[in-house]
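J.: sequence first, then the predicted structure:
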Amino acid sequence: MTTTANVTALSDRFRETFGAAPDGVWQAPGRVNLIGEHTDYNEGFVLPFAIDRTARVALRVRNDSTVRMLSTFGGHGMVEADLEGLEPGSGDGWSRYPLGVAWALQERGITVPGFDLLLDSDVPLGAGLSSSHAIECAVISALNELTGADFGAEDLVLATQQAENIFVGAPTGIMDQSASLRGAKGHAVFLDCRDQHVELVPFDAEASDLVLLVIDTKVSHSHADGGYASRRASCELGAEILGVKALRDVGVERLEEASGLLDETTLKRVRHVVTENDRVLQTVEVLGAQGPASIGPLLDASHVSMRDDFEISCPELDLAVDTAKANGSIGARMTGGGFGGSAIALTPVGLEQQVRDAVVRSFAEAGFTAPDIFTVTPAAGALRLS
């Protein structure tokens, strides 16, 4: 959580590192996806929210094309690059994300000057909470302002997607950056990924005597690996065989027909996306009519679908979900791209400690790395801090 002291400390360290004050400090949050996994690049529906954990960047523009970047993460030294001739694949580690959004702005005709940047973040890395998009959204918010590009949220979403897809090489959709750029305190972001239409849906777990626990399994994942790409390829194949632009256009009623047209693996991938889209719509409806306490079965069904049909879970995620539910959570699912990362568990306040203790105990008994467990609440999207 960002405080005035955090901002002051970051500005002071920037001044010590680069010899002058930053032009400003910007932040962008990570996100939790309440429901709607792998539906975004299928032009479907998602329901994430920005969380109260953020990436913060102090940034100052230079009068040349040099970029100097440093993070507060241990073990990382200064990274230097030149924006002239910047090409996809440049950079290494976290530096790819600031460079990627600078490149994406250049691709849109914006003259991006060199800059000095200091990054600080409390979004857990590799936990499925979109730490990379938090960095991108903080940096692009700063550069959008300092270059005078003045792009709206929709254009910034597409620019960060281009940075991810082409520069970084991760075939992600638009969910993560949409939540980070367009989130609002106390609300989830109901996003139509076909046209970027957004509706803010109230999600106040506290008012229902609930907490949303994040269980970081410590199993790291990467969207730039083959597992994610192969799932996307299966979805595109399924859409092609079914004769639609995207799986968004396939209703649940067509799954029986699809079973006679698709091979077993492609059918499973398609079935997850089609039923997950339906679950997002149901969740939005239930939240509006009955509130958070009634969405548990939809969260549970989402996890089963990701585990069995999309096959992106792992033993640690399954154990976290099963243990949370067995000890009082009203609904639980893995969240994020899969193959590791985090699970979420919607839990009565009075049972929070019981769930925490049980999950830690079950991981120890299984010989897994101890998980990190914390609560999140819907927070504001990207903004300037100073």
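T.: It's in. These numbers come from a predicted model, not from an experiment.
J.: could you use CA atoms for every contact and neighbour count after this?
T.: Will do.
J.: give me the neighbour count for the residue nearest to residue 210 when sequence neighbours are not counted.
T.: Leaving aside its sequence neighbours, residue 210 sits nearest to residue 348 (Cα to Cα, 6 or more residues apart in numbering; 4.4 Å). Residue 348 is flanked by 20 other residues according to other Cα atoms under 10 Å.
J.: now swap in residue 385 and tell me
T.: Neighbourhood size, residue 385 [other Cα under 10 Å]: 15.
J.: again, but for residue 25
T.: Quick note: residue 25 (other Cα under 10 Å) scores 24 neighbours.
J.: that one should be in a strand, yeah?
T.: Yes. Per DSSP: H, G, I helix; E, B strand; the rest coil, residue 25 lies within a strand segment.
J.: before we move on, which element is the closest residue to it other than its chain neighbours in?
T.: Nearest residue to residue 25 in three dimensions, chain neighbours excluded: residue 58, at 4.4 Å (Cα to Cα, 6+ apart). Assigned by DSSP states H and E, residue 58 belongs to strand 45-61.
J.: would you mark the buried spots in stretch 9-25?
T.: Within stretch 9-25, the residues scored as buried using 16 or more other Cα atoms under 10 Å are 10-14, 18, 21-22, 24-25.
J.: now distance to residue 64 and secondary structure too, for these, in JSON lines please.
T.: Output for the buried residues of stretch 9-25, formatted as JSON lines (distance: Cα to Cα, whole Å; DSSP: H, G, I helix; E, B strand; the rest coil):
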{"residue": "10", "distance to residue 64": "24", "secondary structure": "helix"}
{"residue": "11", "distance to residue 64": "22", "secondary structure": "helix"}
{"residue": "12", "distance to residue 64": "23", "secondary structure": "helix"}
{"residue": "13", "distance to residue 64": "22", "secondary structure": "helix"}
{"residue": "14", "distance to residue 64": "19", "secondary structure": "helix"}
{"residue": "18", "distance to residue 64": "15", "secondary structure": "helix"}
{"residue": "21", "distance to residue 64": "17", "secondary structure": "coil"}
{"residue": "22", "distance to residue 64": "16", "secondary structure": "coil"}
{"residue": "24", "distance to residue 64": "19", "secondary structure": "strand"}
{"residue": "25", "distance to residue 64": "21", "secondary structure": "strand"}
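J.: for comparison:
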Amino acid sequence: MHLKTLRTHRLLWLCCAPNGYRTRYPDCSRTCTDSSCATGKYQFFILLICLDIIPITGSSSVSPGEGSEMFCNRLLHRDFSTSVNNIQINKTKPQWHNYFLCGLKGIQEHFGLNNPTGMNCLLDGTIPPSSGLSSSSALVCCAGLVTLRANGKTLSKVELAEICTKSERYIGTEGGGMDQSISFLAEEGTAKLIEFNPLRATDVRLPSGAAFVIANSCVEMNKAATSHYNIRVMECRLATKLLSKSKGLDWKKMLRLHDVQTKLGVSLEEMLTIVEEVLHPEPYSTEEICKCLGISLEELHSQILSQNIQDVSTFKLYQRAKHVYSEAARVLEFQKICSKAPANALQLLGELMNQSHISCREMYECSCPELDRLVDICLQFGAIGSRLTGAGWGGCTVSMVPTDKLSMFLKNVKKSYYQTDGQRLAGENNSLFATKPGRGALVFVEA
């Protein structure tokens, strides 16, 4: 497999991927038969919206068993080639092509392809990398879709989302599936409420009168290269087990905080009360967790803790559980407001966004000083609501801005955040922009 990259231009390669492919492969007898894209996303809590900026893959098939190439259309990334029969994904240094390999491997293993079709691929896109807009998940989804097409297989969007969620874990990221789900299930002009078991998406029509602005803090965050993200996943899992044990549930089978609520049959507000009663705000040591669960330290490390956080000795369970349940309550309230559309809907939604960022900063601790400053600047210059989006610890904010204030808002944020720093100023054009809900993954077939 061969992967190549060039420079990016917003949406340009949606039309030009096939021609770019021919430029990269002038001696190749095969034409670029397909161009596929999968969108990035931003989120209002767990209401997700696909961006109208995308990664594109132009591809053609080669004979089964042949080597395959990936070419990335960006100067900052190196080209890559490997055999489709010997996929090796490096978890220690998660480079861009490893995400493509995740999607490829997921399809390969799902169908049991012993001799998969090789591919020549040209990749491009407009999602800033490591910016909290799910560029990595979009690339995994794009790769899964391309591999599916090259091997003559078909799957539903739901099936593709589930496979790509599982396959991204090959690189060491313990994601839950939101990013991959919206990449496939998104529809133009609407946000989506994503729910699982079974996976489903519900339209949430946003009120008129506001624009949604993405602002990049210019602090990069690669989920697979750091432990923050996976530690939060494990803290939520440990909180799940302690809450389950306290209520007499089969805690060994419980993995998600949502599972506890479902088993108990209580509301989110009641779960927040249970969190207050059962968990304490002080960090839990591994020894205390073992005592609460009645297991040995060896059992904790071998049966519960993931491999990449074996050295972590303390966990904040109260804060993480409180954030998750309160955030879920905000999601449902957001959906309710959008459905009823009261006269002050924008103000109510903005306040929920602001509460969400405070919780992300103080309870989930996934913000950073640059994100906090950017949120403050956005609110100062007219945003009704503003919060970080994505995994956090860097990346982007999303702000809801009255449409009649959009032009002045963009001007003031540029001046106050980007033009005060040379590095931020260099990427200003791709760091601050208004966007709208876009559609999910597509395949464009050359006639």
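T.: All right, it came through fine. What you see is a predicted model, and the numbers here were worked out from it, not measured in a lab.
J.: which residue lines up with residue 402 of the second structure in the first structure?
T.: Mapped onto the first structure by TM-score structural alignment, residue 402 of the second structure lines up with residue 348.
J.: got the contact list for its match?
T.: 209-211, 328-330 (Cα atoms under 8 Å, 6 or more residues apart in numbering).
J.: try residue 291 of the first structure
T.: 203, 208.
J.: residue 326 of the first structure pairs with which position in the second structure?
T.: Aligned counterpart of residue 326 of the first structure in the second structure: residue 380 (TM-score structural alignment).
J.: same deal with residue 17 of the first structure?
T.: Using TM-score structural alignment, residue 17 of the first structure lines up with residue 24 in the second structure.
J.: residue 261 of the first structure now?
T.: Looks like residue 261 of the first structure aligns to residue 278 there (TM-score structural alignment).
J.: so its match touches residue 244, yeah?
T.: No. Residue 278 of the second structure is not in contact with residue 244 according to Cα atoms under 8 Å; the separation is 10.1 Å.
J.: picking that back up, from residue 412 of the second structure, how far out is the match of residue 326 of the first structure?
T.: Distance from residue 380 of the second structure to residue 412 of the second structure, counting by Cα to Cα, to the nearest Å: 9 Å.
J.: which of these two has more residues huddled nearby?
T.: Taking other Cα under 10 Å, residue 380 of the second structure and residue 412 do not tie; residue 412 has more neighbours (18 against 13).
J.: now do the contacts for the more buried one.
T.: Residue 412 of the second structure touches residue 381, counting by Cα under 8 Å, 6+ apart.
J.: name the element the counterpart of it in the first structure belongs to?
T.: Residue pairing (TM-score structural alignment): residue 412 of the second structure is matched to residue 358 of the first structure. For residue 358 of the first structure, the enclosing helix or strand under DSSP H and E is helix 352-366.
J.: in that helix, which residues are buried?
T.: Applying a neighbour-count criterion of 16+ other Cα under 10 Å, one finds 352, 355-356, 358-360, 362-363 buried in helix 352-366 of the first structure.
J.: what's the spacing between the aligned partner of residue 152 of the first structure in the second structure and residue 173 of the second structure?
T.: Here residue 152 of the first structure is matched to residue 156 in the second structure, going by TM-score structural alignment. Distance of residue 156 of the second structure to residue 173 of the second structure, given as Cα to Cα: 24 Å.
J.: more neighbours, the two?
T.: residue 173 (22 against 9).
J.: excluding its backbone neighbours, what's nearest that one?
T.: Per Cα to Cα, 6+ apart, closest to residue 173 of the second structure is residue 224, 5.4 Å.
J.: what are the ranges of the strands in the first structure?
T.: For the first structure, the strands defined by DSSP state E occupy 24-35, 45-61, 66-71, 79-82, 115-121, 187-192, 197-202, 210-216, 331-335, 342-348, 372-375, 383-384.
J.: quick one on the thing from earlier: the residue nearest to residue 25 of the first structure against residue 22, yeah?
T.: Yes. When contacts are counted by Cα under 8 Å, residue 58 of the first structure is listed as touching residue 22 (5.8 Å).
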